[in-house]
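Asker: Sharing a model that was predicted from the sequence below.
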Amino acid sequence: MTTLQISTDKGQLDVPLIYQFLSEQSTWAVGMPRAVLDRAIANSLCFGAYLDGRQVGFARVVTDCATFANMVDVFVLPAHRGHGYSKRLVEAIVAHPDLQGLRRFTLATFDAHGLYAQFGFTPPARPATLMERYCPDVYRN
């Protein structure tokens, strides 16, 4: 059985694969320009998930590594789902040394609440204190 490897080495990332998935198959970033992804990767703590050296999953964390983090762009390729890889990926993220002792660690999810709940993520305790500027079609305009 092949073991899933998780790395934060940006040099290992298969950026064309990440771009193809996010810009064509995701529910949140369809139409994202490649330059936007490149800038996002450059300015984030990135996690790649690999089987036999081939990338099968990805996630980014936007953080100041002191007080706040936001987990985004989490995915496992469809052909590799159902093996617990997303759980291993999130496990590695929340265990990362740069993400300890944060006052707030956020994420947005449409359908994976059960996954993130295993790691202590809950609906906002005080949702009335949170605001956002949400532009879901920003890449389509």
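Answerer: Arrived safely, thanks for sending.
Asker: use CA for all of it now, contacts and neighbours both
Answerer: OK.
Asker: Which strands or helices does the lengthiest helix in the chain pack on?
Answerer: Counting residues, the longest helix found in the chain (DSSP state H) is helix 85-95. Under the contact definition 3 or more C-alpha pairs under 8 Å, 6 or more residues apart in numbering; DSSP states H and E, helix 85-95 sits against strand 45-51, strand 54-63, strand 68-76, helix 113-117.
Asker: what do you get if the cut-off is 10 Å, keeping everything else the same?
Answerer: strand 5-7, strand 45-51, strand 54-63, strand 68-76, helix 113-117 (3 or more C-alpha pairs under 10 Å, 6 or more residues apart in numbering; DSSP states H and E).
Asker: try this one side by side with the last:
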Amino acid sequence: MNSAYRSIHQTPDIATYQALRQQAGLSPKSHEAAAMGLPNSLFSVQILQGETPVGMGRVIGDGGCFFQVVDIAVLPAHQGQGLGKRIMAEIMSYLREAVPPSGYVSLIADGQAKELYTQYGFKETAPRSVGMALPVQKSANPATEA
């Protein structure tokens, strides 16, 4: 492991979370969404260079039946240093201790990130299951529209 970096098991603050997501090329999250979601993290890891966060990852879920790996992000200037692997190793250590025998761990892999996740035992679920997403808009509720 690169000794220029250290990891801490701490959920990032809102500004750090938003900056890491944006700079790593992940979709932006509003201040309101981050303020609601971050405190509900089951596990978080940050990678620091000195005192500056340069990477992160989280596990969310209900803590018993379902766990989802999210927010794996490393700043572009720090990519290629094994930090994604370091984040995943920390997350895997948590999962091995926290997930009960019937628990289900999932993630959504964007692009070539699946190459990283397969190194930790994650497998594509298709054709048995396919990931789906619901774009939510506050102004329209199709269930109540006539």
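Answerer: Yep, that arrived. Given the structure is predicted, the values throughout are model-derived calculations rather than measurements.
Asker: hmm, back to that, nearest to Leu107 of structure 1, of the helices and strands packed on helix 85-95 of structure 1?
Answerer: strand 68-76 (5.0 Å; C-alpha to C-alpha).
Asker: Pull up the aligned stretch in structure 2 for the closest one.
Answerer: Mapped onto structure 2 using TM-score structural alignment, strand 68-76 of structure 1 covers residues 66-74.
Asker: Give me the mean deviation of that stretch from structure 1.
Answerer: Mean deviation of stretch 66-74 of structure 2 relative to structure 1 after superposition (mean C-alpha distance after the TM-score superposition for structure 1): 0.8 Å.
Asker: quick one on the thing from earlier: can you name the residues of structure 2 that the longest helix of structure 1 overlays?
Answerer: Counting by TM-score structural alignment, helix 85-95 of structure 1 sits on residues 83-93 of structure 2.
Asker: Which positions within that stretch qualify as buried?
Answerer: Leu83, Gly84, Lys85, Arg86, Ile87, Met88, Glu90, Ile91, Met92 (16 or more other C-alpha atoms under 10 Å).
Asker: Dump those to TSV, plus distance to Gln68 of structure 2.
Answerer: Shown next, in TSV, are the buried residues of stretch 83-93 of structure 2 (distance: C-alpha to C-alpha, whole Å):
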residue	distance to Gln68 of structure 2
Leu83	19
Gly84	16
Lys85	17
Arg86	18
Ile87	14
Met88	13
Glu90	14
Ile91	11
Met92	12
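Asker: Let me know the closest of those residues to Leu26 of structure 2.
Answerer: Gly84 (14.3 Å).
Asker: burial of the nearest residue to the closest one once chain neighbours are set aside, as a residue count?
Answerer: Leaving aside its sequence neighbours, Gly84 of structure 2 sits nearest to Val74 (C-alpha to C-alpha, 6 or more residues apart in numbering; 6.7 Å). As a burial measure, Val74 of structure 2 scores 26 neighbours (other C-alpha atoms under 10 Å).
Asker: correct me, but Val74 of structure 2 touches Leu83?
Answerer: Yes - applying C-alpha atoms under 10 Å as the test, Val74 of structure 2 and Leu83 come out as touching, 7.0 Å apart.
Asker: Superposed on structure 2, what's the mean shift for the longest helix of structure 1?
Answerer: Mean deviation for helix 85-95 of structure 1: 0.5 Å (mean C-alpha distance after the TM-score superposition for structure 1).
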